[in-house]
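*Asks:* Here is the input, now give the coordinates:
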Amino acid sequence: MIAKDVFVHESAYVDEPVEIGAGTKIWHFVHVLANTKIGKNCVLGQNVMAGPDVIIGDGCKIQNNVSLYRGIVLESNVFCGPSCVFTNVLTPRAHIERKTEFCPTLVKQGATIGANATVICGHTLGAFCMIAAGAVVTRNVPDYALMAGIPARRIGWVGRSGEVLGSDLVCPRTGERYAETGEDMLILCEAE
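*Replies:* Below you'll find the predicted structure:
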């Protein structure tokens, strides 16, 4: 099922069956494999591979050279920077078939993954978190966490708009207020 106003570049391959929502754009040399669901108003950049059995929510932007393997779920409005990497098994070997060992990876609503970052499979990236370019995520990431380094560590908090929060935990762009509710836990309280 592909909505009528989906754009698929002539160099892209879209296997069947797939679901692609209205307003989605699939660019040069993309391959969408069977049983993949892509929401509305998404953009899959040049040389993206998605599937099989991948779920991409509404409004996601997947930049060039990203591969999304079986078991990856991107909730709505996730941004995947150019050449970011999702692994699919924890101990890969070329001479051992491990396709039955793919670990699921969940990327929650509004998360951003920077260019060339690596996400080790089997982890959850929290809502509206931001993974710095080149970081290597080796554990679950809290909502709103700003993560950087190898391995990635929380170096601060970001608001829903992506702005870094100061010690007052007020978003400088929107005025939204946040509160820490425990170690490595942040919640949205109210807008100013």
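*Asks:* going forward, measure contacts between C-alpha atoms and count neighbours the same way
*Replies:* Noted.
*Asks:* Look at residue 142 and say how many residues are nearby.
*Replies:* A count of neighbours around residue 142, defined by other C-alpha atoms under 10 Å, yields 21.
*Asks:* One more sequence to fold, the one below, so I can look at both together:
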Amino acid sequence: MTGSAEAFIHPLARVEDGATVGVGTKVWALAHVRAGARIGTGCVIGSGVTVDTDVVVGDRCKVQNAALLYRGTRLGTGVFVGPAAVFTNDVLPRAITPGGEPLTDADWDVSPIVVEDGASIGANATVIAGVRIGAWAMVGAGAVVTHDVPAHAIVAGVPARMAGWVCACGARVQATGDVTCSKCGTRFSLR
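*Replies:* Below is the predicted model:
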């Protein structure tokens, strides 16, 4: 592992050589951070989380217990990932070729997932390969996200569908276009 001695790594966590963990980050028991993963500063990686190779976790993210972040996942700053959320990476997964030969890592066609700053992913949600989730968007618990999610959108269900809009502070917003949040006064545009 490369990074700061100021990161806390639980003795029962596995952080492979070649992984980077930032200052002030906590990696809890039974988490597995693979070589080539990069975790920013001030993050919390919960128990049983998998952070695969070529995953980037931005600063101040919170990844709850048993979440699975597979190769190609990119989390911006301040992203919340609920317990048991899954980020897939292969649109057409297979274990073997049509001839019966095992597939290798080189055979995978990884489609990255991007989660922009401040977004929240609910418990047990599944995000399908190739999706982009906009800044401050909110994905409901148990949702299956198959398409891009706009910034500030609330999505829920299987498959995930628009359920409204949300401010960065978490308050629901009832308008579209240029809006001012009634809770915190923040002004932003919904398109």
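*Asks:* In structure 1, what sits opposite residue 72 of structure 2 in the alignment?
*Replies:* Matched by TM-score structural alignment, residue 72 of structure 2 corresponds to residue 71 in structure 1.
*Asks:* show me the residues around the spatially closest residue to that match that is not a sequence neighbour that make contact.
*Replies:* Nearest residue to residue 71 of structure 1, sequence neighbours excluded (C-alpha to C-alpha, 6 or more residues apart in numbering): residue 104, at 4.4 Å. Contacts for residue 104 of structure 1 (C-alpha atoms under 8 Å, 6 or more residues apart in numbering) come out as 70-73, 88, 121-123.
*Asks:* Shared with structure 2, which of those residues?
*Replies:* Counting by both residues aligned by TM-score structural alignment, their matches' C-alpha atoms under 8 Å, the contacts of residue 104 of structure 1 that remain in contact in structure 2 are 70-73, 88, 121-123.
*Asks:* So which of those residues are in strands?
*Replies:* 72-73 (DSSP state E).
*Asks:* Return the closest of the kept ones among the contacts of residue 104 of structure 1 with respect to residue 61 of structure 1.
*Replies:* Nearest to residue 61 of structure 1 among these, counting by C-alpha to C-alpha, is residue 73 at 13.5 Å.
*Asks:* Next, the contact list for residue 21 of structure 1, please.
*Replies:* By C-alpha under 8 Å, 6+ apart, the contact set of residue 21 of structure 1 is 2-3, 6, 38-41, 58.
*Asks:* Quick one: map it onto structure 2.
*Replies:* Counting by TM-score structural alignment, residue 21 of structure 1 lines up with residue 22 in structure 2.
*Asks:* how near is its match to residue 41 of structure 2?
*Replies:* Per C-alpha to C-alpha, to the nearest Å, residue 22 of structure 2 is found 4 Å from residue 41 of structure 2.
*Asks:* Then residue 188 of structure 2?
*Replies:* Residue 188 of structure 2 sits 28 Å away from residue 41 of structure 2, going by C-alpha to C-alpha.
*Asks:* quick one, which of the two is more surrounded?
*Replies:* residue 41 (22 against 15).
*Asks:* What is the burial count for the spatially closest residue to residue 14 of structure 2 that is not a sequence neighbour?
*Replies:* Using C-alpha to C-alpha, 6+ apart and skipping the chain neighbours, the partner closest in space to residue 14 of structure 2 is residue 32 (4.8 Å). Neighbourhood size, residue 32 of structure 2 [other C-alpha under 10 Å]: 22.
*Asks:* Residue 32 of structure 2 reaches residue 49, doesn't it?
*Replies:* Yes. With contacts counted by C-alpha atoms under 8 Å, residue 32 of structure 2 reaches residue 49, the gap being 6.2 Å.
*Asks:* Which residue in structure 2 aligns with residue 111 of structure 1?
*Replies:* Under TM-score structural alignment, residue 111 of structure 1 pairs with residue 119 in structure 2.
*Asks:* and stretch 176-191 of structure 2, which residues are buried?
*Replies:* Within stretch 176-191 of structure 2, the residues scored as buried using 16 or more other C-alpha atoms under 10 Å are 179, 181, 190.
*Asks:* now the helices for structure 1?
*Replies:* Read by DSSP state H, structure 1 holds no helices at all.
*Asks:* got a list of what the corresponding residue of structure 2 for residue 158 of structure 1 touches?
*Replies:* Structural alignment places residue 158 of structure 1 opposite residue 166 in structure 2 (criterion: TM-score structural alignment). Listed by C-alpha under 8 Å, 6+ apart, the contact partners of residue 166 of structure 2 are 136-138, 152-154, 172-173.
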